[in-house]
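[1] can't give you the sequence, but here's the structure:
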């Protein structure tokens, strides 16, 4: 690991000033991703600015309803918060599915949003990777890609986004708040993650030197009938092969409202707008759920070894929606 300086500011403006004009500076939250990348030589910051002591912790009621989650709130505190569990249950479930208790106690909400892909070629300095070294190529396309993207990928990158939390946030139309030396800003999560395109190394729309300060969960998205389900290659804590975050309102057997986001299938959380449109005002039946899932997945472009994800995702969407339509008493 290369030598670096370390600062621990107590105010947001102090933290922003510490990274201003320094391309080698990085904000440090829990460090559960960044420190690993530093050990592997993927990240080589010259300065770490520890944000854990900034006044950005906690879950508060938002004006007009909803919740505001501070960026330094730990994943454990987010998952355990009673209002998150009551109004946005899929978010709590997603966080609990994402890592061990020890990691959740350290990891922060802001850091979770910015974690990098776990593609093996990204973390292997001996292999070409456009995310790590733009223009070098994507080793996964012709190599080991059984757990890579089937939606929204490009010839430049087929890696998937690793966050469970972000999938649930996508389903709930979360908004990311950030601050720069120019002031405060916000961006919908639907616009926060960029399409992979020709520049896979640029993963978010967050401006350089910006600091995430909070995430808002809108009141309109609150729904106690929500679920997060995750399929992974082992029962212990592993990244999603496919995951589904969904919320659904059913009245007299008809779908009145539905939200679906998918994980493990693309370079960013994938909001299933096609499936949602197919389900609104339709009967809440297994046949309709499967047809909606298949409609969403027609856009899939499987690689040589990951076509199984299409069937797996379809089955998982149907299972989650069926569970929401017929909750256990």
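    Thanks, I have the structure now. Please read these numbers as outputs of a predicted model, since none were measured by experiment.

[2] CA only for contacts and neighbour counts going forward, please
    Will do.

[3] mind listing the strands for this protein?
    Assigned strands in the chain, in chain order: 5-7, 25-28, 47-50, 59-61, 67-70, 175-180, 183-188, 211-217, 226-231, 242-251, 254-263, 270-271 (criterion: DSSP state E).

[4] and the helices in the stretch 201-329 of the chain, which stretches?
    273-279, 286-296, 308-325 (DSSP state H, counting those that start in this stretch).

[5] which among those helices is found nearest to residue 31?
    With C-alpha to C-alpha as the measure, helix 308-325 is the member of the helices of the stretch 201-329 of the chain nearest residue 31 (30.9 Å).

[6] buried ones in the closest one, by neighbour count?
    Neighbour-count burial for helix 308-325 flags 309-310, 313-314, 316-322, 324-325 (criterion: 16 or more other C-alpha atoms under 10 Å).

[7] how far is it from where the chain is centred?
    19 Å (C-alpha atoms, centre = their mean, to the nearest Å).

[8] what's it in contact with?
    150, 225-229, 241-244, 246-250, 265, 284-286, 289-290, 293-294, 297, 300, 302 (C-alpha atoms under 8 Å, 6 or more residues apart in numbering).

[9] ok, structure two:
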């Protein structure tokens, strides 16, 4: 790890100004991902601007939903009574995300911005277009059992690692950011990028912009929800496939649905076509299997992750069955 300058700011404007003045500066909050990247030599900022003391940690009810400050800890959001009551899918996803120790340090903003956990990205002796553009994607012909089946390119087949973000995608979140030129709102569906020709650019966030909050609109998905995470070991592992599922039911008929997947693409993967296919249908396993088939359209595997073409639709069906109470 290189030597770096460390400063602590007391206001959002001061933090943004400090990063804007130095092209090699980075914001740091909980540091659960950034410090790993620094230790491995993947990033080497010359200045760290500590934002952990900024007043951005409130979880506030709004007239039409909730506002979650970017500095709110994952554990605080997961255990918040209002979140558990009105947005249980988010609480479930956060509880599935990591160890209690990490949840007590990781922030909402940091979770959104965490980098891929691809081993080619983390091993600086191996080629990786995300880490070093133009060097190639080692996973294409290498060990790709954890990698994408949707939305990839020949430049990168890595997946986004967050559990929280899968729920935020399903629940139509909005990301609020501030920068030198002012504030803006970004629909969560548009926040993360697919790799294309620039896999090293993960999001549409500008370098000098700071996430200040996430908002969620009022949700009808307060009862029939489930976050399913399939992983290689029972605890503290990243998802092979995950599914965030929510249903609004009237008797046994589906009025609305939300559905998103993790572990399958470079960004949280919203299953909009499958959601539409569920509306007006009866709660049956056959209905859920039809939706899963629609969700898997366009999926493509590589040498070592073909199992995801079977695992993913089965996970969708199971998550929907559990949400509907027929599992």
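    Now that the structure is in, tell me what you want to look at. Note that this is a predicted model, so its numbers are computed, not measured.

[10] re earlier: quick one: which two of the buried residues of helix 308-325 of structure 1 are the most distant?
    Farthest pair in the buried residues of helix 308-325 of structure 1 (C-alpha to C-alpha) is 309 and 325. Separation: 23.9 Å.

[11] burial of the residue nearest to residue 66 of structure 1 when sequence neighbours are not counted, as a residue count?
    With sequence-adjacent residues excluded and distances taken as C-alpha to C-alpha, 6 or more residues apart in numbering, residue 66 of structure 1 is closest to residue 219, at 3.8 Å. Counted with other C-alpha atoms under 10 Å, residues neighbouring residue 219 of structure 1 total 18.

[12] same question for the one 10 residues further on.
    Burial of residue 229 of structure 1, expressed as a neighbour count using other C-alpha under 10 Å, amounts to 21.

[13] what does the one 3 residues further on give?
    Counted with other C-alpha under 10 Å, the neighbours of residue 232 of structure 1 add up to 15.

[14] next one: residue 258 of structure 2
    Residues lying near residue 258 of structure 2 (other C-alpha under 10 Å) number 25.

[15] contacts only, for the nearest residue to it once chain neighbours are set aside.
    Closest residue to residue 258 of structure 2 apart from its sequence neighbours, by C-alpha to C-alpha, 6+ apart: residue 246 at 5.0 Å. Residue 246 of structure 2 makes contact with 89, 221, 224-226, 257-259, 320, 323, according to C-alpha under 8 Å, 6+ apart.

[16] and stretch 4-22 of structure 2, what's buried?
    The neighbour-count check on stretch 4-22 of structure 2 (16+ other C-alpha under 10 Å) flags 8-9, 12, 15-20 as buried.

[17] let me see the residues that make contact with it.
    25-27, 45-51, 53-55, 178-180, 208-210.

[18] buried among these? Make that a PyMOL selection.
    What follows is the PyMOL syntax for the buried subset of those, where burial is set by 16+ other C-alpha under 10 Å:
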select buried, resi 25+26+27+45+47+48+49+50+51+54+178+179+208+209+210
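
[19] how long is stretch 117-135 of structure 2 end to end?
    18 Å (C-alpha to C-alpha, to the nearest Å).

[20] any chance you could map the helices in the stretch 51-200 of structure 2?
    74-79, 81-86, 88-97, 100-103, 108-113, 119-122, 138-141, 164-170, 188-191.

[21] relative to structure 1, which residues correspond to the second one?
    Mapping helix 81-86 of structure 2 onto structure 1 (TM-score structural alignment) gives residues 82-87.

[22] list the buried residues of the matching stretch.
    Quick answer for stretch 82-87 of structure 1 (16+ other C-alpha under 10 Å): 83-85, 87.

[23] now that stretch on structure 2. Mean distance?
    Aligned to structure 2 and superposed, stretch 82-87 of structure 1 gives a mean residue distance of 0.8 Å (mean C-alpha distance after the TM-score superposition for structure 1).

[24] what sits up against that stretch?
    Applying C-alpha under 8 Å, 6+ apart, the set of residues contacting stretch 82-87 of structure 1 is 78-79, 91-92, 222-224.

[25] kindly report the same for stretch 114-121 of structure 2.
    Residues from elsewhere that reach stretch 114-121 of structure 2, judged by C-alpha under 8 Å, 6+ apart: 33-34, 126-128, 130-131, 137-139, 146-147, 158-162, 202.

[26] where in structure 1 does that stretch fall?
    The alignment of stretch 114-121 of structure 2 onto structure 1 (TM-score structural alignment) spans residues 115-122.

[27] just to revisit the earlier point, make JSON lines from the strands of structure 1 and add distance to residue 41 of structure 1 to it.
    Below are those laid out as JSON lines (distance: least, C-alpha to C-alpha, whole Å):
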{"stretch": "strand 5-7", "distance to residue 41 of structure 1": "16"}
{"stretch": "strand 25-28", "distance to residue 41 of structure 1": "15"}
{"stretch": "strand 47-50", "distance to residue 41 of structure 1": "15"}
{"stretch": "strand 59-61", "distance to residue 41 of structure 1": "35"}
{"stretch": "strand 67-70", "distance to residue 41 of structure 1": "30"}
{"stretch": "strand 175-180", "distance to residue 41 of structure 1": "28"}
{"stretch": "strand 183-188", "distance to residue 41 of structure 1": "31"}
{"stretch": "strand 211-217", "distance to residue 41 of structure 1": "23"}
{"stretch": "strand 226-231", "distance to residue 41 of structure 1": "30"}
{"stretch": "strand 242-251", "distance to residue 41 of structure 1": "29"}
{"stretch": "strand 254-263", "distance to residue 41 of structure 1": "27"}
{"stretch": "strand 270-271", "distance to residue 41 of structure 1": "30"}
